[in-house]
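**Q** No sequence on hand, only this structure:
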């Protein structure tokens, strides 16, 4: 299939790399830049990005501190906005025109996202970085990625995960007999209760024609053209 509009969902935690440089690892940012530039040059894709917040804020920290769950989620959404601004500045300085659209407007920094705005900026040749998650608590950035992919009329989502290189039958860090799933449907993952993505993201995507491709950050750090990567990762489709 020929893809035209692609949303890339980046793990926030992966941005910190080995954590020697704080919340942003220069080699990780450089690899992400190369990853996106290559797709724009070779595949001519329009690209949107959703980034997580795990390099700045983790839900388990909120539980330890006894924070209100909704307040903790809003903190996470704000952290995704910070990450979005960082990516925009890094991309712009390195010749990749970018814009941040957020789930809530921030005067002087980002407009509130909408399908029309997203498509307008994509048509101008800009990478659209969506910050702020869904704008509502109790949803993950995977769900935000599903919604923003629909907004920009994407036909592919690339989920870049930290610590795994695809979807497995069980947690590969806990079980040696875990096997990577090469291809599945959204409904199959829902039925199997496999924690590939947030359940609400799977429920949203199963109603669309959007294909998802789950890979690990190592595939970005050691990037080769996507067609050479299709034997790794997991492809998820409607049917």
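**A** All right, it came through fine. In this text the structure is predicted, and so the values were computed from the model without any measurement.
**Q** Every contact and neighbour count from this point should use C-alpha atoms.
**A** Fine.
**Q** Show me where this structure has its strands.
**A** Counting by DSSP state E, residue ranges of the strands within the chain are 5-10, 46-51, 98-102, 111-112, 127-131, 156-161, 167-168, 180-181, 183-185, 211-216, 234-237.
**Q** can you redo these as a markdown table with mean neighbour count and distance to residue 121?
**A** Formatted as a markdown table, the strands of the chain follow (neighbours: other Cα atoms under 10 Å; distance: least, Cα to Cα, whole Å):
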| stretch | mean neighbour count | distance to residue 121 |
| --- | --- | --- |
| strand 5-10 | 23 | 13 |
| strand 46-51 | 26 | 10 |
| strand 98-102 | 25 | 8 |
| strand 111-112 | 16 | 12 |
| strand 127-131 | 28 | 7 |
| strand 156-161 | 23 | 18 |
| strand 167-168 | 24 | 32 |
| strand 180-181 | 16 | 35 |
| strand 183-185 | 17 | 31 |
| strand 211-216 | 23 | 23 |
| strand 234-237 | 23 | 27 |
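**Q** ok, and here's another one to check against it:
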């Protein structure tokens, strides 16, 4: 792990995107408080470097709109239910971060003034400038858009320098699922177009396109590795970078 006195983190403002499933630990459903606290500690360690942090958390540990739709529920209703699940996760993360002394704001795309601030871009930017962690909830506020797209959208609006995708069980992008294929190879770097052409399933296509069109790098790393998030900001760690360079920049790890 890098020295805690690292004075110059790689990025000054980042978006951390994690799935709702990342919060459920080994339970298979819902929130696992020790897991939420562990992730909050990872966020705090980066915050202590002086990095300004945005977060978007999925809702799949509670309700996933696509699954509800597949089971016969009207798609728009199912998606709104999924958005509400992201608010629950955001509030849990806010509580865990504030227990560790990190000032945090939950900002919802769906108005619910009693529990979260409404999304106002300039206000959110001001929170970041004051070194508050901003957890964006409620997706984009519209059905048919995933939290991946919400993360790419908010990252661009907040002028983040990178999106960091914290994954469970994998430490980057592979040519096939490494959990079921022992011969899977990890990429050190890939281009946005390669992700789309090879269907590498990093984020959904609209999120990748939004990042590509604004030259916003995406860094995929393991959320399970202690210190992994901080390590990347300190210039260390194992990850895959999605960028707009030539294909010559893409390689497989040794």
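**A** Alright, I've got the coordinates. Keep in mind that this is a model prediction, so the values were computed, not measured.
**Q** sorry, back to before: could you dump the strands of the first structure into a markdown table with distance to residue 227 of the first structure added?
**A** Putting these into a markdown table (distance: least, Cα to Cα, whole Å) gives the following:
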| stretch | distance to residue 227 of the first structure |
| --- | --- |
| strand 5-10 | 15 |
| strand 46-51 | 17 |
| strand 98-102 | 25 |
| strand 111-112 | 35 |
| strand 127-131 | 22 |
| strand 156-161 | 13 |
| strand 167-168 | 19 |
| strand 180-181 | 18 |
| strand 183-185 | 15 |
| strand 211-216 | 12 |
| strand 234-237 | 13 |
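**Q** Just to check, residue 209 of the first structure is in contact with residue 154?
**A** No. The pair residue 209 of the first structure / residue 154 is not scored as a contact, 9.3 Å apart, by Cα atoms under 8 Å.
**Q** just to revisit the earlier point, and residue 68 of the first structure, which of the strands of the first structure is closest to it?
**A** With Cα to Cα as the criterion, residue 68 of the first structure lies closest to strand 127-131 of the strands of the first structure, at 21.8 Å.
**Q** residues in the second structure aligned with the closest one?
**A** Aligning strand 127-131 of the first structure against the second structure (TM-score structural alignment) gives residues 133-137.
**Q** mean shift between that stretch and the first structure?
**A** Its matched residues in the first structure lie on average 0.3 Å from stretch 133-137 of the second structure after superposition (mean Cα distance after the TM-score superposition for the first structure).
**Q** Now check the first structure for the residue matching residue 186 of the second structure.
**A** By TM-score structural alignment, residue 186 of the second structure lines up with residue 180.
**Q** before we move on, the earlier item: can you tell which of the strands of the first structure is closest to residue 120 of the first structure?
**A** Per Cα to Cα, nearest to residue 120 of the first structure of these: strand 127-131, 9.8 Å.
**Q** could you check the angle strand 46-51 makes with the closest one?
**A** 30 degrees (axes from the mean of the first three to the mean of the last three Cα atoms, to 10 degrees).
**Q** Could you list the residues in contact with strand 127-131 of the first structure?
**A** Contact partners of strand 127-131 of the first structure, identified using Cα atoms under 8 Å, 6 or more residues apart in numbering, comprise 46-51, 77, 80-81, 83-84, 87-88, 96-103, 113, 118, 121-122, 148.
**Q** Show me which of residue 209 and residue 154 of the first structure is the more surrounded one.
**A** residue 154 (22 against 14; other Cα atoms under 10 Å).
**Q** Contacts only, for that one.
**A** 4, 5, 6, 7, 210.
**Q** what's the spacing between the counterpart of it in the second structure and residue 215 of the second structure?
**A** Aligned counterpart of residue 154 of the first structure in the second structure: residue 160 (TM-score structural alignment). Counting by Cα to Cα, to the nearest Å, the separation of residue 160 of the second structure from residue 215 of the second structure is 11 Å.
**Q** Likewise for residue 134 of the second structure?
**A** 22 Å.
**Q** and if you look at residue 46 of the second structure?
**A** Distance from residue 46 of the second structure to residue 215 of the second structure, by Cα to Cα: 23 Å.
**Q** Return the residue of the first structure aligned against residue 124 of the second structure.
**A** In the first structure, residue 124 of the second structure lands on residue 118 (TM-score structural alignment).
**Q** Hmm, its match is touching residue 150, no?
**A** No. Residue 118 of the first structure is beyond contact range of residue 150, at 10.5 Å (criterion: Cα under 8 Å).
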